[in-house]
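K.L.:
how does the following fold in three dimensions:
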Amino acid sequence: MNTAPGIQSTSLHFREGSSDKVYQAAIEPKDDGYIVTFAYGRRGNTLTTGTKTPHIVTLQQAQAIYGKLVASKTSKGYKPDGESATPYQQTGREGEDSGIRCQLLNPVDESELQRLLTGTSHCLQEKFDGRRLMIRKQGDTITGINRRGIVVAIPEPIRLAVSLIPYDVLIDGEAVGDTLHAFDLLELDGHDLRERRYIDRHAGLLVTIPQNQSALRWVSTSIDPNDKVESYEESRQTNREGVVFKEVDAPYNPGRPNSGGPQLKFKFVESASFVVIAINSKRSVTLGLYDGDDLISAGNVTIPPNHEIPLLGTVVEVRYLYAFLESGSIYQPVYQGKRHDIPASECATDQLKYKVEAKAA
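P.N.:
So this is what the prediction gives:
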């Protein structure tokens, strides 16, 4: 723990109705000066991070920026949190392109479930409702990388857990709060494993991750058809987000196939990423999706009081029951928040699940 004079940190919370948000701010030493960092988001989720200082400043300047930041949050209803803040490790490279790309999944139709559950070509895993996060360990340097390949800060518990691995690694997973649910091992001790079978990479993951680490866990995987069916039913009955099917013999191919592919997802709850194309009255915004080169309306969603109204062009996540094929609008939308890790170009109509119309007798 840093005990240098003047170093400060705070954790604030905002609770109202179903809202439970956290905002953390800190003054941290860097080189010959100081920076002011922040982290925010819903309690229990992996937080969005950044800095309020574009360059290194003096301690006096940092304290002024820090004080103004905390005052602005408390004026909006945030209060000091009784819980200690979970620090986020920042390397100074946040926002840089790492050059690494993750493998993205396509959705699978419900009609394909029987084949995937009862066959032996795919294994099954739970789909976690978090943020995609790859972790690279190179010597003493541990770097977080998001789904777009951008360097991001990581929670300190995850960094500490990864630091216990005695080799250089590149792990792919889903971050939920201060825990990384790891599902793939791409590099180990200087060896690139991407061309190896998924089942072999996952086996390597099991022996690489230290045991009894709450911040770093490998994802449980079912291979036998009976186990897959049981895991699928349990996930559905316990209101999990969905399941993922992975071809056991497939290599790791960055990017997303135009359709299908060796890794598929099936979500129990529908959600999609949209672009805000208009701000309406009564805390409502219009959502847009790309249909080819055209940005078309997909309906409106109300922004809850515990969320800031997003600006035009912002990418947001919205849950919904289904979409109408004729209008393209979504039914019963529920705003989930901003998505900083998804570009607007990926907000396309092919994300939507449409209402199945009853056939005429």
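K.L.:
from here on, just use CA atoms for contacts and neighbour counts.
P.N.:
Will do.
K.L.:
so what's the residue count around Lys71?
P.N.:
One thing to correct before we go on: residue 71 is Ala, not Lys. Number of residues near Ala71 (other C-alpha atoms under 10 Å) recorded here: 12.
K.L.:
that one belongs to a strand?
P.N.:
No. Secondary structure of Ala71 (DSSP: H, G, I helix; E, B strand; the rest coil): helix, not part of a strand.
K.L.:
what is the lengthiest strand in the chain packed up against?
P.N.:
Counting residues, the longest strand found in the chain (DSSP state E) is strand 19-30. Counting by 3 or more C-alpha pairs under 8 Å, 6 or more residues apart in numbering; DSSP states H and E, the packing neighbours recorded for strand 19-30 are strand 9-16, strand 33-42, helix 59-74.
K.L.:
tell me the buried residues in the shortest one?
P.N.:
Pointing back at strand 9-16 there. Using 16 or more other C-alpha atoms under 10 Å as the test for burial, strand 9-16 gives 9-14.
K.L.:
counting contacts, what elements does it pack onto?
P.N.:
By 3+ C-alpha pairs under 8 Å, 6+ apart, strand 9-16 packs against strand 19-30, strand 79-80.
K.L.:
can I get these in TSV with distance to Val176 and mean neighbour count?
P.N.:
Shown next, in TSV, are the helices and strands packed on strand 9-16 (distance: least, C-alpha to C-alpha, whole Å; neighbours: other C-alpha atoms under 10 Å):
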stretch	distance to Val176	mean neighbour count
strand 19-30	15	20
strand 79-80	23	16
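K.L.:
compare with the first, here's sequence two:
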Amino acid sequence: MAPFNSTQQSRSHHLPAFRPKEGQSKKKKFRTLKDVMKRAKRVAIPRDDYSKLMCSICGSGEKDEEILLCDGCDNGFHMMCLRPVVVRVPIGSWYCNKCHDHHPTPIQKFTQRKIMDFFRIRKSAMKCISPEVARRQRKRSRPLVLQKKSRKLLPYIPTEDHDRRSKQMESLASALINLKLEFSNDLTYFPGMAPKSANQSNFESGGMQVMSKEDIRTLEKCKAMAERGEYPPLRVVFDPLEGYTVEVDAPIKHMTFIAEYTGDVDYIRNRADDDSDSMMTLLLASDPLKSLVICPDKRGNITRFINGINNHTEDGKKKQNLKCVRYSVKGECHVFLVASRNIAKGERLYYNYNGYENAYPTQHFV
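P.N.:
Got it, this is the predicted structure:
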């Protein structure tokens, strides 16, 4: 029910009297308080004094520049006291673990046209293939003669149900939009950062593993599927402890290609003071000035939301179901995430953030 005001009262005298028709009930339908609160705009009332603000976990008011204020209860929390630790100040509204249940992160709805535009899906590449035909094609691709088992990359199998696949893509698009990120399924190069010519695998100290021709064909097949809007069966979900994370929506086999880690490519020297929690090593050159990192703070894909394990505990190590591998592909460095074992539906994806270096602090990870 809309709030009462004097303007509405004066207007009501000029309206004709309401006379219900025969058989029509005189009762009016009022919106519930829950519905009113859901539609109402939230107004933040600032405190008069923040100088005495304390962390609700440790009780200290020191390092007030690192205290986050919950937009629900207005209590303060040190970024390092939270579990998992919050590495950088969140973009937009932030809620503590207790308040998050009352403020769930919404999943936006997208039309088919908006999904195609957001993920830059080429309409000419989209083909309507029945599930039966797709299964026959996968069956024909298998070798007729059993050979010695080799560790080759497997292409992912996208969800066949169109509506379910759309919901998977909606979850990723919503997460990217909430963090004000653009979708990019490739490495990106911009002026002021490292040029594409800097990405040369022969700069790698000690050399880099070269991707085989067969694995390159698998990679190209996965990229072709992505251009048609066929992605791995994954959903982005929000957890109050872990933040955004990725959940498997269908079983995935060991050695299945998941995605390439994408973002802006820059020199490590330019990011020495960057507090981003999502940078990925791309090139460890013999000359440190040529070393490169991937920075998905403005552009990225689903790999931006895959979490790391706590590699200081046995339980944390058991969570790992992906491995991060760097390959030389046609002379350029690339980082891929691959299934390190069979993954069941409903599992969340994790990999070791310290696969090549031991500099990232993971002891506070869940």
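K.L.:
overlay them and tell me the TM-score.
P.N.:
Scored against TM-score structural alignment, normalised by the length of the first structure, the superposed chains reach a TM-score of 0.24; 151 aligned residues with a C-alpha RMSD of 7.2 Å.
K.L.:
just to revisit the earlier point, distance to Val229 of the first structure added to the helices and strands packed on strand 19-30 of the first structure, as JSON lines?
P.N.:
Listed next are these as JSON lines, based on distance: least, C-alpha to C-alpha, whole Å:
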{"stretch": "strand 9-16", "distance to Val229 of the first structure": "39"}
{"stretch": "strand 33-42", "distance to Val229 of the first structure": "33"}
{"stretch": "helix 59-74", "distance to Val229 of the first structure": "48"}
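K.L.:
of the ones you listed, which stretch is the most buried?
P.N.:
strand 33-42 (a mean of 21; mean count of other C-alpha atoms under 10 Å).
K.L.:
re the thing from before, quick one: closest of the helices and strands packed on strand 19-30 of the first structure to Phe266 of the first structure.
P.N.:
Closest to Phe266 of the first structure of those, according to C-alpha to C-alpha: strand 33-42, at 24.7 Å.
K.L.:
which residues touch the helix or strand containing Gln8 of the second structure?
P.N.:
According to DSSP states H and E, Gln8 of the second structure maps onto helix 6-12. Around helix 6-12 of the second structure, nothing counts as a contact under C-alpha atoms under 8 Å, 6 or more residues apart in numbering.
K.L.:
returning to that earlier point: quick check: angle from the longest strand of the first structure to helix 59-74?
P.N.:
For strand 19-30 of the first structure against helix 59-74, the angle by axes from the mean of the first three to the mean of the last three C-alpha atoms, to 10 degrees is 180 degrees.
K.L.:
relative to His191 of the first structure, which of the helices and strands packed on strand 19-30 of the first structure is closest?
P.N.:
Nearest to His191 of the first structure among these is strand 33-42 (34.0 Å), distances taken as C-alpha to C-alpha.
K.L.:
tell me where the longest helix sits in the second structure.
P.N.:
Counting by DSSP state H, the longest helix found in the second structure is helix 162-178.
K.L.:
report the buried residues of that one.
P.N.:
Going by 16+ other C-alpha under 10 Å, helix 162-178 of the second structure has these buried residues: 165-176, 178.
K.L.:
correct me, but Val316 of the first structure touches Val301?
P.N.:
No. Contact criterion C-alpha atoms under 8 Å: Val316 of the first structure and Val301 do not qualify, at 10.5 Å.
K.L.:
shared neighbours, these two?
P.N.:
In contact with both Val316 of the first structure and Val301: Tyr335, using C-alpha under 8 Å, 6+ apart.
K.L.:
all helices for the stretch 101-250 of the first structure, in order.
P.N.:
Secondary structure of the stretch 101-250 of the first structure (DSSP state H, counting those that start in this stretch): helices at 113-118, 156-163, 198-208, 225-237.
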